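Participant: here is a sequence together with a model predicted from it:
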Amino acid sequence: MIMITAQPEQVGSPLLNFAVFGGFVAVTLFLVYRVSSRNASTADYYAAGSAFTGRKNGVAITGDYLSAASFLGIAGAIAVHGYDGFLYSIGFLVAWLVALLLVAEAVRNTGRFTMGDVLAYRMRQRPVRAAAATSTLVISFFYMVAQMAGAGGLIALLLNVHGKGGQAVVICVVGLIMIFYVLVGGMKGTTWVQIIKAALLVMCVVLMTVFLLGKFGFSVTSLLDEAAAHNKNGQRVLEPGAQYGKSATSQLDFISLSLALILGAAGLPHVLMRFYTVPNARQARRSVVWAIGCMGVFYLATLVIGYGASALVGSDRILASTGKENSAAPLLAFEIGGTLLLGIVAAVAFATIVAVVAGLTLTASASFAHDVFNNIFRDGKAEPATEVRVARMTAVVIGVLAMVGGILANGQNVAFLVALAFAFAASANLSTLLYSLFWKRFNTRGTLWGMYGGLASCLLLVSFSPVVSGAPTSIFSGSDFHLFPLTNPGIVSIPVSFLAGYLGTVLSREKADPARQKEMAVRALTGIGSGH
């Protein structure tokens, strides 16, 4: 078996990959420039004037949500671990039912630009907005570092850039493109980038799926048998337990990860912010329905692509390549479509990273400018043009920090950062959002205890978990100071957040404002007075 690191030229033409990716960047940069004519007001810059339909916003949500971890990571997990890898797809997809049934409509009706608008509606503004901004910045930063570091890892396989210096340069290029999208295009430009990226991604995986099924006579049985024959786990890849069934701890770890994935999506700040780009609650619901449809097609396709990679490439070759599991989809593309298809997959992978990071950057900068600068420092009286200018400056700072973080994390185990972002979102944001929307007695202290309790417990548990030390895949693999046995803290930190929010409320003498509570309930249910 030829290792990809020994024969890097066998995974395609770096020149063609650069050309296809460059074409995508050129087209999207032109589009962002064309749609950026009206970005003077905060409504235009943060929410694109709430002018997108539910269908367009649903496709954009798909583009925002399907990160490099979804496209490359899940296909690789299925190729190597089979059934257990597909459980990631189920978790990511089922998560949208929580958003659809509990969050989407109420958030659209209650807030204006950020999650802090919802949480601070009937609470004391300053402390709650500060907590919401802290949570948003922490989650966005972890998510962004994972994406930027993922860019460095992809470069090694797709563009044949193997030195740390070369990968650092590409991370900086991706970061600069993303900053341009956000500075010039705002939410409108970023949304169109995400729509194009989602369409390319879904089209790419569907075509690969049809080709693979055709290669095996449209017989799923033949595909699965061939996948098992070329996988180191044999028939076990067709059954539960190849990855998470080895011990009681690994089974508990999977439950914890599932909780974080399913509950985290409804608390991701960059996903919540997308609901403000539609004109009303009905379109917000339509957005989620369209997103579920697009993602359902995508995740079903990854099942075929994952097993197809196992059948045609083989798990040994995948694990021996530069990108390990992440290389499954590119290697399969090269196997079935040669250099051209690999170039297209490379472009889609890069588009995925750039679009997701742009959405995260916009969300983080909006949270700082709107929640911290305007509502804390200026008591909500800042001029719209000044607030937009602060948001743009913040985007540059965040973009540079993400580039530095991505370069530092490049080559390390960064997969946990995405799961950690979901765990943070589920722990800090979901409990406080649900309490704010549906519990009359919930107050400021409960909000602060819930958010900071979730953030702190999540960070503490991860710091002393096998993710950081005590395992061959740890960040500090040579040390062992882990005390918590699970790699994902969700099973502990999510209940801690709900409990902290409850205790903070019932132990506080602060009384909720009944008038504001009733007004929020009416707005959440009807949209009357939402001001969009």
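Facilitator: Thanks, I have it.
Participant: for the rest of this, base every contact and every neighbour count on C-alpha atoms.
Facilitator: Fine.
Participant: which non-adjacent residue is nearest residue 176?
Facilitator: Distance criterion Cα to Cα, 6 or more residues apart in numbering; nearest residue to residue 176, sequence neighbours excluded, is residue 399 at 7.6 Å.
Participant: isn't residue 314 right next to residue 234, touching?
Facilitator: No - using Cα atoms under 8 Å, residue 314 makes no contact with residue 234, being 11.0 Å away.
Participant: those two: which is more packed in?
Facilitator: Counted by other Cα atoms under 10 Å, residue 314 and residue 234 do not tie: residue 314 has more neighbours, with 25 against 16.
Participant: just to revisit the earlier point, pull out the buried residues from the helix or strand harbouring the residue nearest to residue 176.
Facilitator: Counting by DSSP states H and E, the element that carries residue 399 is helix 384-409. Residues 384, 386-392, 394-396, 398-407, 409 are the ones in helix 384-409 that count as buried (16 or more other Cα atoms under 10 Å).
Participant: ok, structure two:
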Amino acid sequence: MENGFAIAGDYMSAASFLGISGLIALYGYDGLLYSVGFLVAWLVVLFLVAELVRNCGRFTLADVVAARMRERPVRIAAGTSSVTVSVLYLVAQMVGAGSLVALLLGGTSEAAQAWTVIGVGALMVIYVTWGGMRATTWIQIVKAVLLMGGAITLTVLVLIRFHGDFDRLLRTAADRSGHGASFLAPGLKYGGDWTARLDFISLGLALVLGTAGLPHILSRFYTVPTARAARRSVVWSIGLIGGFYLMTIVLGFGAAAIVGPDAVRGSNAAGNTAVPLLALDLGGGADSTGGTVLFAIVAAVAFATILAVVAGITLASSASVAHDLYASLRRKRPEPRSEVAGPRSEVPEPRSEVAEPRSEMADPRSEVAVARVAAVGIGAVAITLGLLARDLNVAFLVGLAFAVAASANLPVLLYTLFWRGFTTRGAVWAVYGGLIPAVALVLLSPVASGSPDALFPHLDFQYFPLQNPGLVSIPLGFLAGWLGTVTSAEEPDRARHAETEVRSLTGAGAA
């Protein structure tokens, strides 16, 4: 149960609390895609990866792949993709923090947003550096409880305002939106031409498949003692997350009906401040004590949400740098292949294929030191990008991180777990074959340039029409993994795969 709350805390980020509600308030039905996609994604995690990843891994995603591959190239590739996904996810949290504090300070001051982004990043780097996994786990649990409490309170108040009549809530939201009945129908944001419709499909694929490739979510499965506990953790988290996303629907339409889309846009063009404005109105208005108190509580919960998620992602990404990139690059001699040359008659000592190479590459103390330095570096990169992206919706930014995770991490993970003939070249190609196109397409999309809301609004190097690259980059990741395997001269290590298969399915040797 504790780990389920911690997973839910890791997952329910600023994108969930601030971003989704804001998108629903601005675009109605089309904003629901985020709520549905984020929740359905957990079925993929539950049925395909949770138990198997727990049995095969130790610290990071690369441990799972390296269990049956040549370690150095696989760890470098997986570590690179994990850090990239983590940085993109961190950017969304930084943007959410900037929007929230700018609202608290009574305006949309760019200076306030910038200093908030810097402050949040610095605070969490210090926290992760000295607190580690135990501290991060408990901040996730506390944050999940606070977030659920805040969401329940606001949902009840919205329903009381409309006397429990959800139909009346929807009709009022549609009337105030200025779009009428089309506010409650598909197509307001993702309708019209084929580019918008393809963007809709691309975003849906990214949201549903991306969760299974998020490094900070996968690392949560290594903190439980058994595979059964991993499954139960996911069941707990699905219950919590499912209830929360149902409430975001009420909050989004409540903000549209009570605050109004124009007021939401006036505060923040991307809709990131819809929920705090809703709390202010539900409490009695800007000049009332109740409104001020409720606004302050919701803002505090949202800020705690951002801090907790930043802590979890920073921890996972810095661990990947230390355990995968640093340890692999320090290796001074070729990896011994004699250990796995012949068939094995029994299950080896627990986690020997993971633990032994690790001791050759770097000792635990040096890895901890590198992880602390990496936390600072990753925080600095996320702060810089957060300053550039402060005008974008946080749920939309998380959608980009999900697309990269689904393109680079999910193909190699599924191939490793389920394809007997998968090779090291296939693993490396799967990671880079999804990662490079996903990042490149984002840079060439309307997100980076060519529009007033882009990262670089005064430049125009837009050549890819879709805002989310998932529709193209996810299939490319799977295709690259298959192509790398079938063109590889390397003979798959059947003994090592058999060992991984037994371990993943039974948990033997995974203690």
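Facilitator: Everything's here; your move. Fair warning: this is a prediction, and the values are worked out from it, not measured in the lab.
Participant: quick one: TM-score?
Facilitator: Here the TM-score for the pair of chains, by TM-score structural alignment, normalised by the length of structure 2, is 0.90; 477 aligned residues with a Cα RMSD of 1.6 Å.
Participant: what's the first helix or strand after the helix holding residue 399 of structure 1?
Facilitator: As assigned by DSSP H and E, the chain's next helix or strand after helix 384-409 of structure 1 is helix 415-424.
Participant: so who does the residue nearest to residue 176 of structure 1 touch?
Facilitator: The contact partners of residue 399 of structure 1, by Cα atoms under 8 Å, 6 or more residues apart in numbering, come to 175, 176, 178, 179, 361.
Participant: got the contact list for stretch 35-44 of structure 2?
Facilitator: Outside stretch 35-44 of structure 2, the residues touching it (Cα under 8 Å, 6+ apart) are 16, 20, 204, 207-212, 234, 238, 241-242, 245-246, 248-249.
Participant: just the buried residues from those, in PyMOL please.
Facilitator: Command for PyMOL that selects the buried part of the contacts of stretch 35-44 of structure 2, burial taken from 16+ other Cα under 10 Å:
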select buried, resi 16+20+204+207+208+209+210+211+212+234+238+241+242+245+246+248+249
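Participant: inside helices: which ones of the contacts of stretch 35-44 of structure 2?
Facilitator: Secondary-structure check on the contacts of stretch 35-44 of structure 2 using DSSP state H: residues within helices are 204, 207-210, 234, 238, 241-242, 245-246, 248-249.
Participant: as TSV, these with distance to residue 298 of structure 2 would be great.
Facilitator: Formatted as TSV, those follow (distance: Cα to Cα, whole Å):
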residue	distance to residue 298 of structure 2
204	29
207	26
208	28
209	30
210	28
234	27
238	23
241	18
242	20
245	17
246	18
248	14
249	17
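Participant: tell me the one of those nearest residue 499 of structure 2?
Facilitator: Set against residue 499 of structure 2, the nearest of these by Cα to Cα is residue 234 (25.5 Å).
Participant: isn't that closest one right next to residue 4, touching?
Facilitator: Yes - with contacts counted by Cα under 8 Å, residue 234 of structure 2 reaches residue 4, the gap being 6.0 Å.
Participant: aligned partner of residue 114 of structure 1 in structure 2?
Facilitator: Using TM-score structural alignment as the criterion, residue 114 of structure 1 maps onto residue 60 of structure 2.
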